[in-house]
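# No letters, just coordinates:
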């Protein structure tokens, strides 16, 4: 099994893909390595959130995804 990483909004454009599968378990450092330097730079920004298994993490650096989990990378939301 694997962990699915879902790129949303502008992060999808930066990554050049919608989804990536990596071997689990996956922690914060593994996530940064898996997504490449341009997306990793964005993830370090406070306004970008990470959800794991449907729950937005209060501390994204505490990420610990296991096989079968989906990790969603959530760009900042703009409104008007």
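Looks like it came in fine. Just so you know, these numbers come straight off a predicted model, no measurement behind them. Numbers count the residues shown, from 1 in each chain.
# Could you use CA atoms for every contact and neighbour count after this?
Noted.
# what's the offset of stretch 60-70 from the middle of its chain?
In terms of CA atoms, centre = their mean, to the nearest Å, the centre of stretch 60-70 is found 9 Å from the chain centre.
# Oh, that last question was meant for stretch 3-17, not what I typed.
That offset, for stretch 3-17, works out to 8 Å (CA atoms, centre = their mean).
# then this one, side by side with the first:
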């Protein structure tokens, strides 16, 4: 079985990767697995989502860790950390 999640990218990630897309993953996949699947595409995806890069994630509009499990129809957003001043 698989799950399809709607990806959304914000701020500098949107500039590099676009607004978003649908991603199909094996059932039981995590946020970290989704990030790795995107990185495995190489190029700009590998650079923008590299392991050393500070990238935050939100699952269905709630901050989450990379261990969060994805369900079919979830919305997964990636964005850089926000600073204020």
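Received, thanks. All of these numbers come straight from a predicted model, not from anything done at the bench.
# What is the resulting TM-score of the chain superposition?
Counting by TM-score structural alignment, normalised by the length of structure 1, the TM-score of this superposition works out to 0.74. Behind it: 75 aligned residues with a CA RMSD of 2.1 Å.
# how about residue 5 of structure 2, what does it touch?
22-24, 70-76 (CA atoms under 8 Å, 6 or more residues apart in numbering).
# Apply 10 Å and report the result again.
21-25, 34, 59, 70-77 (CA atoms under 10 Å, 6 or more residues apart in numbering).
# again with residue 18 of structure 1
5-9, 11-12.
# Report the two members of the residues you listed separated by the largest distance.
5 and 9 (13.4 Å; CA to CA).
# Return every residue with contacts to both of these two.
Joint contacts of residue 5 of structure 1 and residue 9 (CA under 10 Å, 6+ apart) are 18, 73.
# Between these two, which has more neighbouring residues?
residue 5 (22 against 13; other CA atoms under 10 Å).
# Spatially central, which residue of structure 1 would that be?
In structure 1, the residue lying closest to the centroid (CA atoms, centre = their mean) is residue 73, at 3.6 Å.
# Can you tell me what it aligns to in structure 2?
Residue 73 of structure 1 maps onto residue 78 in structure 2 when the alignment is built from TM-score structural alignment.
# Does its match touch residue 32 like I think?
No: counting by CA atoms under 10 Å, residue 78 of structure 2 stays clear of residue 32, with 11.1 Å between them.
# Could you tell me which residues touch both of the two?
Common neighbours of residue 78 of structure 2 and residue 32 (CA under 10 Å, 6+ apart) are residue 57.
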